[in-house]
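Visitor: Just a sequence and a predicted model for now, questions to come.
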Amino acid sequence: MKTILISDDNDNIREILVNYFRNEGYRVDEARDGQETLYYFDNNGYDIILLDVMMPLIDGFEVCKTIRRTSNVPIIMITARGEDYDRIMGLEIGADDYIVKPFLLEEVHARVKAILRRMNPQDTHNSLKYSNLFISLDDYTVRIDSKPVSLTKKEIEILWTLANHPNQVFTRDLLLDSVWGIDYFGDSRTVDAHIKRLRAKLTDFNTKNWNVATVWGVGYKFEVNQHEV
């Protein structure tokens, strides 16, 4: 079980994050200010820390700098301040990632999982669940509301690639490289054909919380439609 410390002085946001990550199987501790955050850090071990910037007593930047004196535990800073200066400062003092409010819970979770995979490359996962969608690369199956969806191998790999990075836009060339491999020299329009068939097969299922969306002139993304905080 992965352990996570969630630090935010906003009771509502902290409660939503805590409940979400507990439901996802994490052991969660929560802190309401910078001083409490350092107390938990000094007395417990964590796999990752979600750290708000604007907190009372000690702000998130100072907390991050203090933690970095003794630990390389991954830190994702979360803040309402989205200016480039703040992002750069957070990364320069040792944060691993930076998320601006409002955010999607699934996006935060995707960032957490990506960092944990980098920290533990041997910890590979061949299944993915989002809302009512389940994808397994162990047996190449897809289920929506526990009902099987008949997809080809390439359609499953496209859906996996997109769903594994919620709201991230993939160009056709990037999807070609990710799914077909960098040595594939086919036309990028083959991506459009596979996406078209994939969407057609999904129309009979409940996809109200997510969809495979077109970003005109760019490519495609797995668009999530709920849990905005």
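Guide: Nice, thanks for sending it over.

Visitor: CA atoms for contacts and neighbours, from now on please.
Guide: Noted.

Visitor: For residue 146, see how far away residue 114 is.
Guide: 26 Å (Cα to Cα, to the nearest Å).

Visitor: just residue 20 next, same as before
Guide: Here the distance between residue 20 and residue 146 works out to 21 Å (Cα to Cα).

Visitor: For burial, what's the neighbour tally of residue 40?
Guide: The burial metric for residue 40, expressed as a neighbour count using other Cα atoms under 10 Å, is 16.

Visitor: Identify the residues contacting it.
Guide: Residue 40 makes contact with 5, 29, 31, according to Cα atoms under 8 Å, 6 or more residues apart in numbering.

Visitor: Quickly find the element holding it.
Guide: Counting by DSSP states H and E, the secondary-structure element that holds residue 40 is helix 34-43.

Visitor: quick one: the next helix or strand after that helix to helix 34-43, angle?
Guide: If you walk from helix 34-43 toward the C-terminus, the next helix or strand you reach (DSSP H and E) is strand 48-52. Taking axes from the mean of the first three to the mean of the last three Cα atoms, to 10 degrees, one finds that strand 48-52 is oriented at 170 degrees with respect to helix 34-43.

Visitor: Can you give the contact residues for strand 48-52?
Guide: Among residues not part of strand 48-52, those counted as contacts by Cα under 8 Å, 6+ apart are 3-9, 60, 73-79, 112, 116.

Visitor: so what's residue 221 closest to, chain neighbours aside?
Guide: Beyond its immediate neighbours in the sequence, the residue positioned closest to residue 221 (Cα to Cα, 6 or more residues apart in numbering) is residue 169, lying 4.7 Å away.

Visitor: And here is the other one:
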Amino acid sequence: MAFEVLVVEDQKDISGIVEKYLEKSGYIVTVAENGFKALEIFGEKPFRLVILDVMMPGIDGFEVLSELRKFSNIPVLMLTAKESEVDRIKGFDLGADDYVVKPFSPRELVRRVDAIIRRTYGQNEEKRLKAGEIEIYLDSMRAFIGGKEIELTTAEFSILFVFMENENVVLSREQIIQKSFGHSYEGMDRNIDSYIKRLRQKIEDNPRSPEYIVTKYGAGYLFRRKEV
């Protein structure tokens, strides 16, 4: 079961980034562009966490949090540009569970969300990543394409995980080795090419014309999702 998260943020560039990173980590995300909309749709889905911007037009995040606390104990992570201790204390006094100050690291935000979910729901759900039709489960090291499981070796799974964690980023062979196997790897850099060739045979519709793992000549490889 994937957890539903409500993101309340009036700046589309920020909400877009948050949505992308949360969905990549397996969450189902709904975005509300203001506090009024958030309160309107709150009961429409089984939300398990709210990411709530403080500075919004019409009704600010503190007011939204105050209204939510009248009928729900859902965990709330406040997202704000305010840095003063007074504002943080106000949020906690109203019932916020955590605070992230802009500008923020999307990866840190996801980790904080993970921590709140584990703490609140005691969930033991397996961590997963999804990109297009590809979905991988980290603890069991299982991989699926379009819902059909594919068999990967440990090395292939590690490389695929690194690619999916670094979507749309060109990685050199050396970077792939370091991120996948660490500094103890004793193979040759060109061995990565063989791993990637076998990986393409398992995940690509046409390995000779790959859509997921693309070669960037002179630089390395890039992973991108194939939209479905």
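Guide: Thanks, I have the structure now. Computed from a prediction, not measured in an experiment: that's the story for all the values here.

Visitor: So which of the contacts of strand 48-52 of the first structure sit within strands?
Guide: The subset of the contacts of strand 48-52 of the first structure located in strands under the criterion DSSP state E comprises 3-7, 75-79.

Visitor: so which of those residues is the most crowded?
Guide: Each of these was scored by neighbours using other Cα under 10 Å; the highest score is residue 7's, at 29 neighbours.

Visitor: Pull up the gap between the counterpart of it in the second structure and residue 157 of the second structure, please.
Guide: In the second structure, the residue paired with residue 7 of the first structure is residue 9, using TM-score structural alignment. Applying Cα to Cα, the value for residue 9 of the second structure to residue 157 of the second structure is 35 Å.

Visitor: Number of residues surrounding the residue lying closest to residue 94 of the second structure once chain neighbours are set aside?
Guide: Among residues not flanking residue 94 of the second structure along the chain, residue 66 sits closest, at 6.1 Å (Cα to Cα, 6+ apart). Neighbouring residues of residue 66 of the second structure were enumerated by other Cα under 10 Å; the total is 15.

Visitor: coming back round to it: when residue 20 and residue 146 of the first structure are compared, which one has more neighbours?
Guide: Per other Cα under 10 Å, whichever of residue 20 of the first structure and residue 146 has more neighbours is residue 20, with 17 against 10.

Visitor: what's the angle between the host helix or strand of the more buried one and strand 3-7?
Guide: Secondary-structure element containing residue 20 of the first structure, defined by DSSP H and E: helix 11-23. Here helix 11-23 of the first structure runs at 170 degrees with respect to strand 3-7, directions being taken by the same axes, to 10 degrees.

Visitor: Next up, the contacts around residue 129 of the first structure.
Guide: Contacts for residue 129 of the first structure (Cα under 8 Å, 6+ apart) come out as residue 135.

Visitor: what do you get if the cut-off is 10 Å, keeping everything else the same?
Guide: Listed by Cα atoms under 10 Å, 6 or more residues apart in numbering, the contact partners of residue 129 of the first structure are 135-136, 142-144, 160, 163-164.

Visitor: Which of these fall in strands?
Guide: Using DSSP E, the subset of the contacts of residue 129 of the first structure located in strands is 135-136, 142-144.

Visitor: and those residues, which two are the farthest apart?
Guide: The widest separation within those, taken as Cα to Cα, falls between 136 and 144 and amounts to 12.0 Å.

Visitor: Output the longest strand belonging to the second structure.
Guide: Using DSSP E, we find that the single longest strand of the second structure is strand 47-53.

Visitor: how distant is that strand from the center of its chain?
Guide: Between the centre of strand 47-53 of the second structure and the centre of its host chain there is 15 Å, according to Cα atoms, centre = their mean, to the nearest Å.

Visitor: ditto for stretch 140-156 of the second structure
Guide: In terms of Cα atoms, centre = their mean, the gap separating the centre of stretch 140-156 of the second structure from the centre of its chain is 19 Å.

Visitor: Would you mind pulling the contact partners of that stretch?
Guide: So stretch 140-156 of the second structure is in contact with 126-137, 157-162, 180-181, 192, 195-200, 202-204, 228, going by Cα under 10 Å, 6+ apart.

Visitor: so which helix or strand takes in the residue nearest the centre of the first structure?
Guide: With distances taken as Cα atoms, centre = their mean, the first structure has residue 110 as the residue nearest its mean C-alpha position (1.3 Å). Using DSSP H and E, residue 110 of the first structure falls within helix 105-119.

Visitor: following that helix, which helix or strand comes up?
Guide: Downstream of helix 105-119 of the first structure, the next assigned helix or strand under DSSP H and E is strand 127-130.

Visitor: post-alignment, that following strand versus the second structure, mean distance?
Guide: Taken against the second structure, strand 127-130 of the first structure registers an average deviation of 2.9 Å after superposition, with mean Cα distance after the TM-score superposition for the first structure.
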